[in-house]
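> A predicted structure for the sequence below; I have some questions about it.
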Amino acid sequence: MMEKPQISIIISTYDSVDWLKKTLFGYANQSFTDFELLVADDGSDDLTKKTIAKLSSLFKRPLKHIWHEDKGFRKTTILNKAIEATQADYILMSDGDCIPEFNFVAKHMKYRKADYFLSGGYFKLSLLLSQMITLGDIENQSCFNINWLKKRGLKNSIKNIKITAKGFESDLLNSLTPTKATWNGHNSSGWKKDILKVNGFDERMQYGGEDREMGERLLNLGIKAKQIRYCAICVHLDHTRGYVKEEMLINNARIRKETRIMKKTYTDYGIVKK
């Protein structure tokens, strides 16, 4: 029997096999490998299940496929189920459309600290660039090379520094950025015991700030947030969001406002139900 992993990684997905395949391949090429990987699947069809089974052999530990029936956008519910299924004391969360750089997990392990959660960054790609990336480009890390990206259409932008900053420069940018350290669904990590204390995600929430709301409860609890958006990088693959509805955003905004005003540290609609 294997010892429990040092870190559990939860990847959320829904019917996006091509992007999920690239994302999982990114985790199969990490410098730090003592992790378990759970795919939190919000009701995808059998193609996703078959893809996960096929790629499982690339990892030290078999991939865990946490699935529930498709009844609309229920990401928070499946994430809570995945949290319960983790074995490690520390949890990293990202999405199935975010390819991690080779040292992505290592960075989260390096900067983790008691009574903190980590807020990482992502680098948005166009749809065309997203489609161009092959598994070979992930293996040799070309898709994180600024010159490779520019040759394929990436435009000049101050945001490109997320890709180019390394070492001291990335640490300096993390300390100087005015962007608040928040719990972002695409790239954040924290201690399982802290996540359980706030009762995970609020399952009333659908798309729009649902990840940040949990982070706000962690902050209200006294957990601090550390910014690592310039050193723990994943590239975000573009896609449409046909599932987003105005009422989702309105409802989520109401719940977040309540969390802030009442300084809530716990939700009654999380992992443990009333």
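Arrived safely, thanks for sending.
> from here on, contacts and neighbour counts on C-alpha atoms
Will do.
> now the residue nearest the centre of the chain: how far from Leu218?
With distances taken as Cα atoms, centre = their mean, the chain has Ser94 as the residue nearest its mean C-alpha position (1.2 Å). Per Cα to Cα, to the nearest Å, Ser94 is found 18 Å from Leu218.
> With Met109 instead?
Met109 is 19 Å from Leu218, by Cα to Cα.
> okay, these two: which has more neighbours?
For the pair Met109 and Leu218, the greater number of neighbours falls to Leu218 (28 against 17), based on other Cα atoms under 10 Å.
> host element of the more buried one?
Following DSSP states H and E, one finds Leu218 within helix 210-221.
> Please enumerate residues in contact with the helix or strand following that helix?
Next along the chain after helix 210-221, taking DSSP H and E as the criterion, comes strand 224-236. Defining contact as Cα atoms under 8 Å, 6 or more residues apart in numbering, one finds that strand 224-236 is touched by 97-101, 103-105, 107-108, 115-125, 130, 144, 162-163, 165-167, 170-171, 173-175, 180-182, 187, 218-219.
> Helices - which of the residues you listed land there?
Among the contacts of strand 224-236, the members falling in helices (DSSP state H) are 104-105, 107-108, 130, 162-163, 167, 170-171, 173-175, 218-219.
> What strand or helix carries Ser12?
In this assignment (DSSP H and E), Ser12 forms part of strand 7-13.
> so what secondary structure elements neighbour the helix or strand that that strand is followed by?
Where DSSP H and E defines the elements, the next helix or strand beyond strand 7-13 is helix 17-27. With contacts defined as 3 or more Cα pairs under 8 Å, 6 or more residues apart in numbering; DSSP states H and E, helix 17-27 has these neighbours: helix 46-55, strand 98-100, helix 135-139.
> any idea which of these is most buried?
strand 98-100 (a mean of 27; mean count of other Cα atoms under 10 Å).
> Show the contacting residues for Asp15.
By Cα under 8 Å, 6+ apart, the neighbours of Asp15 are 43-45, 48.
> which one among the residues you listed gets closest to Lys151?
Nearest to Lys151, judged by Cα to Cα, of the contacts of Asp15 is Thr48 at 31.9 Å.
> residues contacting the closest residue to the closest one other than its chain neighbours?
Once flanking residues are discounted, Thr48 sits nearest to Val17: 5.7 Å by Cα to Cα, 6 or more residues apart in numbering. Each residue near Val17 by Cα under 8 Å, 6+ apart is listed here: 47-48, 51.
> let's bring in a second one:
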Amino acid sequence: MENVKPSISVIISTYNSEEWLEKVLWGFQQQSFKDFEVVIADDGSGPRTKELIRRMKDSVFYKIVHVWQEDEGFQKSKILNKALMGCSADYIIMTDGDCIPRNDFVAVHHLNSAPGFYISGGYCMLPIHISKLIDKEDIEKQNCFNIHWLKSNGIPKKFKKSKLTVKGHVSKFLNSFTPTNASWNGHNSSGWKSDILKVNGFDERMQYGGQDRELGERLMNSGIKGKQLRYSAVCVHLDHKRSYRTLESIAKNKVIRRAVKTSKCSWTPYGIAK
């Protein structure tokens, strides 16, 4: 049974964020749909991350694959391409090591997967004090998705709670009528591995600032449509600093995305196949 291919591979990106990554891995331990593996795309973390992954492998029901590269600055596109090649499944969910998935997260992606489509999910950003407060028990009990628990722990009044409070027909209605277009988001998206390989994966010239959306734009140029599930496929996003965010990388990425939109190209020569 060890060699049976899972239905889904979940790619989780990380970099020296063991406290957050552990919470995310416990989140996947709570999933109702269990036929998946986790592939950790590690952009050069130190030994503490490696030790956490070793420990978690003995504590969770799912298989964990650790794909690591040397730390050469923010090279998320490059490590995601490597992680893609390390996936066993035909269908890929991508998320980040600071996003705890609700217990129906994988099930929603699996249920809504369809040929010719990719899925765009949603997230709720939590403030830093609640991000730190959440522990293993809160994840097991799904407290971090409970608006009453969040309010009791001082969630700001401006917090957008609708993704956590709607389900069923209401969530389907909001998915259909939200003004936000479906886009490939690094924190919560999924698609067929064959479709991603067809456009040659992520553009490795791109650092922080829209490199995930650029992949989605090339997928759409290739004929793949985005399916909006921001009110159904839900995770909570833990707060942290972003020292890797630079105006230079954002400006460079905008130029690349503009060229993709203008040319309507689907293939990047700077992706998996060089």
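All right, it came through fine. What you see is a predicted model, and the numbers here were worked out from it, not measured in a lab.
> overall similarity of the pair, as a TM-score.
The TM-score (TM-score structural alignment, normalised by the length of structure 1) is 0.98; 273 aligned residues with a Cα RMSD of 0.9 Å.
> returning to that earlier point: so which of the contacts of Val17 of structure 1 is the closest to Thr240 of structure 1?
Taking the contacts of Val17 of structure 1 together and measuring to Thr240 of structure 1 by Cα to Cα, the closest member is Thr48, at 18.4 Å.
> Taking the ones in helices among the contacts of strand 224-236 of structure 1, please make a PyMOL selection of just the buried ones.
The following PyMOL line selects those of these that are buried, judged by 16 or more other Cα atoms under 10 Å:
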select buried, resi 104+105+107+108+130+162+163+170+171+173+174+218+219
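> Select the longest helix from structure 2.
Using DSSP H to define each element, structure 2 has its longest helix at helix 247-263.
> Show me what that helix is packed against.
Judged by 3+ Cα pairs under 8 Å, 6+ apart, helix 247-263 of structure 2 is in contact with helix 211-221.
> distance between the helix it packs on and the chain's centre?
Centre-to-centre, helix 211-221 of structure 2 and its host chain are 15 Å apart (Cα atoms, centre = their mean, to the nearest Å).
> now stretch 109-124 of structure 1
Using Cα atoms, centre = their mean, the offset of stretch 109-124 of structure 1 from its chain centre is 11 Å.
> Could you do stretch 166-182 of structure 2 as well?
With Cα atoms, centre = their mean, you get 19 Å for stretch 166-182 of structure 2.
> Please apply the same query to stretch 247-260 of structure 2.
Distance of stretch 247-260 of structure 2 from its chain centroid, counting by Cα atoms, centre = their mean, is 21 Å.
> What of stretch 215-234 of structure 2?
A distance of 13 Å separates the centroid of the chain from that of stretch 215-234 of structure 2, by Cα atoms, centre = their mean.
> on that earlier part again, tell me which two of the ones in helices among the contacts of strand 224-236 of structure 1 sit farthest apart.
Top of the distance list for those (Cα to Cα): Ser130 and Leu219, 34.1 Å.
> With Asp137 of structure 1 as the reference, measure out to the closest residue to Ile99 of structure 1 other than its chain neighbours.
Leaving aside its sequence neighbours, Ile99 of structure 1 sits nearest to Thr23 (Cα to Cα, 6+ apart; 4.4 Å). Noted for Thr23 of structure 1: a distance of 12 Å to Asp137 of structure 1, by Cα to Cα.
> go on, Lys150 of structure 1?
Noted for Lys150 of structure 1: a distance of 14 Å to Asp137 of structure 1, by Cα to Cα.
> For the helix or strand that contains Ser77 of structure 2, name the packing helices and strands.
Using DSSP H and E, Ser77 of structure 2 sits within helix 76-85. If you count contacts as 3+ Cα pairs under 8 Å, 6+ apart, helix 76-85 of structure 2 packs onto strand 8-14, strand 36-42, strand 63-68.
> Mind putting those strands into a markdown table with distance to Lys57 of structure 2 and mean neighbour count?
Listed next are those as a markdown table, based on distance: least, Cα to Cα, whole Å; neighbours: other Cα atoms under 10 Å:
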| stretch | distance to Lys57 of structure 2 | mean neighbour count |
| --- | --- | --- |
| strand 8-14 | 15 | 26 |
| strand 36-42 | 10 | 25 |
| strand 63-68 | 6 | 18 |
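> Make TSV out of these and add distance to Asp203 of structure 2.
Converted to TSV, those look like this (distance: least, Cα to Cα, whole Å):
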stretch	distance to Asp203 of structure 2
strand 8-14	16
strand 36-42	16
strand 63-68	18
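> Looking at these, spot the one closest to Lys252 of structure 2.
strand 8-14 (21.9 Å).
> From the chain's centroid, how far away is the closest one?
7 Å.
> Superposed on structure 1, what's the mean shift for that strand?
Compared with structure 1 after fitting, strand 8-14 of structure 2 deviates on average by 0.2 Å (mean Cα distance after the TM-score superposition for structure 1).
> what packs against that strand?
By 3+ Cα pairs under 8 Å, 6+ apart, strand 8-14 of structure 2 packs against strand 36-42, helix 76-85, strand 91-96.
> returning to that earlier point: which one of the contacts of Val17 of structure 1 sits closest to Ile250 of structure 1?
Closest to Ile250 of structure 1, out of all of the contacts of Val17 of structure 1 and judged by Cα to Cα, is Thr48, at 31.0 Å.
> residues in contact with that closest one?
15-17.
> Could you see which of these carry over to structure 2?
Retained contacts for the contacts of Thr48 of structure 1 in structure 2, judged by both residues aligned by TM-score structural alignment, their matches' Cα atoms under 8 Å, are 15-17.
> contact partners of the strand holding Ser12 of structure 1?
20, 34-42, 44, 75, 79, 82-83, 86-97, 109.
> rerun that using 7 Å as the cut-off
Residues outside strand 7-13 of structure 1 that contact it (Cα atoms under 7 Å, 6 or more residues apart in numbering) are 35-42, 82, 86-96.
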